[in-house]
Structure formats: C-alpha cells, structure tokens
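> Below is the sequence, then the predicted model.
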Amino acid sequence: MIIFTPMKILIVEDEQKLLETLADSLSKEHFVIETASNCLIASEKIAVYDYDCILLDIMLPDGNGLTLLQQLKDLGKSDNVIIISAKDSLDDKLKGLELGADDYLTKPFHIAELNARVKAVLRRKTLQGRHTVELANVVLDLKERLFWVNNESVALNRKEFDMLNYFLLNKNRLVTKTALAEHVWGDNIDQADNFDFIYYQIKNIRKKLQLSGANIEIEAVYGIGYKLIEKDETAQ
C-alpha cells in the first residue's frame, strides 16, 4: 500500500470571510489546511508544527505579521511564506523579503493568482533548487524540457511534458481533472466544454511510458482524476 502525506498549509488571516474563502479554495486542491486568526494562535502553531506553505497577513489584531515572520526566520522556516496584506508598502514588502518570505501578494487579489503563487512555492520547495525531477527510472529535465527513461530520451509534446511534470511533482497524490486542466491550460480552460482533451493527452503519455519501459504509471481514479505511482517491480 502506498502511503503519502498531503502538503499542509497554514493561513494566518483575521478577516473571517477571506479566511474561509482561502481555506475552501486550497482544500479543493487537496491540501491540509490549518488556520489562525491572530498572532498568538499563529505563534503557537508555527512553534510546534511544520508547514509546507504559510499565508501570512501582516495586519493582525494583536500584532504585526512581520513579528511572526521573524519568529519563523529564527526557527529556519521562513522560506515558504507568502505575505498577503492590504498594506501595499514597499518598506513592508522589502522587510518581509529580507526576513526570508518567498513572495508578497497585495489585497485584493484573485484566488486563482494566490493558488498559482502557492503552487510555485511548493514546486520550489519540492525541487530544492534542482532542475530535474526523478522517480524510479525516469528523469524530467525542467530546464531543457527533456524526458529520459533508462537514460534514453523520450519525445513529449509541450502539453504532455507539462502534465507529466505536474504528476511527478504530485506523485502518489490524487490529481483532479480540474486541477490538472487549470495547471496546464491556465485561463484558457474556461473555453473548454469538457475534459476529453485531458483523456487523450493522458492516453498518449501512458502509451509512451509503457513503450519506453518506465517504472511509473498513471492510474485513473474513476470520476475524479488520476494518480501517478511508481510500479511495484516485485509484483511483476
């Protein structure tokens, strides 16, 4: 049985409606969400738990979010923080980045934009500065946009490459059709009547994985989406 740990996100925000909207949106992406509405609660959480990404409001009812960012820096946890604030101050932005924040987003913002920023942070965190994604006997070179199986190059079109990249970065996790479409097709997904185009791209990728002898496969989760897993060689 394959066991995986979903990525965990902490949202520190005192505006209740915005907090609920953010939590609901990110939950749909299958992240584990925790929330804090003030500095005290957030401070207690970050002292005890580790998070894959933290959304941090600067203006909080009992203090300044930059104080929390300093605490995170002292704990060595500030490199996965996205500051979200209505205070569009250059000084605050620079201070936040100096303290190790990964990104800065000014309110009001589109939820889609925030989701994109979160995924970018998580990609950088997962890759740890590397330009390749490796699993089993496959290697995806993100810089040169090349795919290798057993050190042999396998041709992928642009969409196939982007989809396989997304799957590898989310290995063993359920990827919904909607999430996959939004990641690969972006805003153009609104023009699609259905997700048949995803099915055909997945079909092509599966065929290339099989023919090249890749020890990974894309499983269908009926009615929901897909999951990329490493093959159990002992079962073959």
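Received the coordinates, thanks.
> contacts and neighbour counts: CA atoms only from here.
Will do.
> V133: what's it in contact with?
V133 makes contact with 127, 139-142, 165, 168-169, according to C-alpha atoms under 8 Å, 6 or more residues apart in numbering.
> now swap in S25 and tell me
So S25 contacts I111 (C-alpha under 8 Å, 6+ apart).
> on that earlier part again, just the ones of the contacts of V133 in helices?
If you go by DSSP state H, the contacts of V133 have 127, 165, 168-169 in helices.
> Just the buried residues of those.
165, 168-169 (16 or more other C-alpha atoms under 10 Å).
> Out of those, which is nearest to Y49?
L169 (22.8 Å; C-alpha to C-alpha).
> Report the separation between that closest one and L66.
Distance, L169 to L66, by C-alpha to C-alpha, to the nearest Å: 30 Å.
> Included below, for side-by-side comparison, is a second structure:
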Amino acid sequence: MPVLIGMKILVIDNDGVLSSHVAQFLKSEGHWCEMYRSPAPAQEALAAHYYDVIVYNIALLDQQELDLLRFLRQSKLDKKTVLTFAPNPVVTPAKMEGLGMATLTKPYTLPGLDEQLNRIIRNENLEGHEHISFNKLMIDIPGRMVTMQGEVIGLTRREYDLLLHLALNKNKVISKNTLARYLSTGTPEAPADFSALYVHVKNLKKKLKAAGCDDLIETVYGIGYRLTYNLN
C-alpha cells in the first residue's frame, strides 16, 4: 500500500484531553501532528521547523500568547494559523476576529477543524495561480475550465472541484472523508456514505481517459485518492 502523505500540523493547546482527540483524528485523516501545551516551546519549534498549518488555542491573551501571535505575524505564518478559543470576558469573538486569522470557537467538531485546515491549504495553494498544467492537460482556475490539447473537457461542477482539489494536493493521498465533505454543501460533517463520491470519481476518470489522460487519479484502497501526475 502506498505511504499516506498529509499535512504537517502543529497544535498548541493546554487541554490535554482535547489535544489527544485532535491528534488521533488528524492522524486518521493522514496528517502528521505535533503538540505543545504552551506558547514558548511551540515558538521554538516554529522557528526551527516547517509546518503546513498551526492550530493555536488562545485562552487569556496573556503576554506569552501575545508574543507568539506577534511571532506568527512577523514570520508570515498568520495565514497558516487557525485560532481556537472558548469565549470569555477577555477573549471575545470580536477580539479574535480582529486578529485577522482564521478562528474556530470551542467546542468545535473534529471534522469542522479538518475543514478549516483544508480551507487554509486550498487558499494557500490557489494564491498566485491562474493555471495548473499536466503536460497537455490544463486547468484554468479563473475560468473553471479544463482542456486537453486545447479541447475542452466537459466536467460537471463537482468533477471540476474534485480534480482541482486533487491537483492542489499533488502526490498526497486525500481521504474519502475529506473529499466527501469537500464535495458536499460545505458542512463539516461527511455524508453518511461515499456513494456520491464514488460516482464523481468514476465519471471524472472516464472523461479524463476519453480525452487521452489516463491513470491520472490513483485509488488508494481503503483510504482515498491521489493525483500522481508530475505537475509543471
């Protein structure tokens, strides 16, 4: 079975029970997770290592928390950060939204957290992109159109979204849960079954093969799907 590749995520939260649940869930989704209970050691880790996303719980807005927030901004990691918080007289929703980072109010669902993380990665990958090409196949992102050697491939909205999401996560296995939520109405919960996802994947593969672009999407049985073509 191919190795599962996912995001490298740093979780900073002094709630050990919640952090354990978060870590178990993220690992089940194929991500690598590192946890810290306080801002100071987390800042040292951020200075020394790369992370795709940071999940940072704000409890009191004390000096340590403010120092790490300042470090995130100075290091241009603010767009990679999800701030979690339980509202209290000091940490209010208005203050948190004013920090200019993604926020998630406690208590949150684990699928809801995963959707926030995936949204950050999608936005980061889309930034500065107008086209993604796979040799003679091209995805026109502003025009939401896919062509093969200049000929348009007629994809439905869901098929296009599926192809784009896999392309933006090239060579990574994306779990069925993540893809099912992504193709749903935007709710953080996955559908009860994957029948709709299977139909979209099957139809997308069929259309790509008919256009002369076979074996682009690999099925990783029991886990999900991966786009394996080398991007230009």
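Everything's here; your move. Here the structure is a predicted model, which is why all the values come from computation and not from measurement.
> about what we covered before: switch the ones in helices among the contacts of V133 of the first structure over to CSV; also include distance to V133 of the first structure.
Converted to CSV, those look like this (distance: C-alpha to C-alpha, whole Å):
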residue, distance to V133 of the first structure
L127, 7
N165, 8
L168, 7
L169, 8
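> Quote the end-to-end distance of stretch 74-83 of the first structure.
One end of stretch 74-83 of the first structure to the other measures 17 Å (C-alpha to C-alpha).
> again, but for stretch 56-70 of the first structure
Criterion C-alpha to C-alpha; first-to-last residue distance in stretch 56-70 of the first structure is 12 Å.
> Which parts of the helix or strand hosting K45 of the first structure count as buried, going by neighbours?
Assigned by DSSP states H and E, K45 of the first structure belongs to helix 39-48. By neighbour count on 16+ other C-alpha under 10 Å, the buried set for helix 39-48 of the first structure is 39, 42-43, 45-46.
> same deal with stretch 71-80 of the first structure?
Applying a neighbour-count criterion of 16+ other C-alpha under 10 Å, one finds 71-73, 77-80 buried in stretch 71-80 of the first structure.
> From these, pick the one nearest L22 of the first structure.
Looking across these and measuring by C-alpha to C-alpha, the closest to L22 of the first structure is N80, at 17.0 Å.
> Isn't that closest one up against C53?
Yes: counting by C-alpha atoms under 8 Å, N80 of the first structure touches C53, with 5.0 Å between them.
> leaving aside the residues next to it on the chain, what's closest to V118 of the first structure?
C53 (7.2 Å; C-alpha to C-alpha, 6 or more residues apart in numbering).
> neighbours of that neighbour, just the number please.
Other residues lying near C53 of the first structure total 24 when counted by other C-alpha atoms under 10 Å.
> List the contacts of it.
Neighbours of C53 of the first structure in contact, by C-alpha under 8 Å, 6+ apart: 8-10, 80-82, 118, 121-122.
> if I look at the most centrally placed residue in the second structure, how far off is L166 of the second structure?
By C-alpha atoms, centre = their mean, the second structure has its centre lying nearest to N118, at 1.7 Å. Distance of N118 of the second structure to L166 of the second structure, given as C-alpha to C-alpha: 12 Å.
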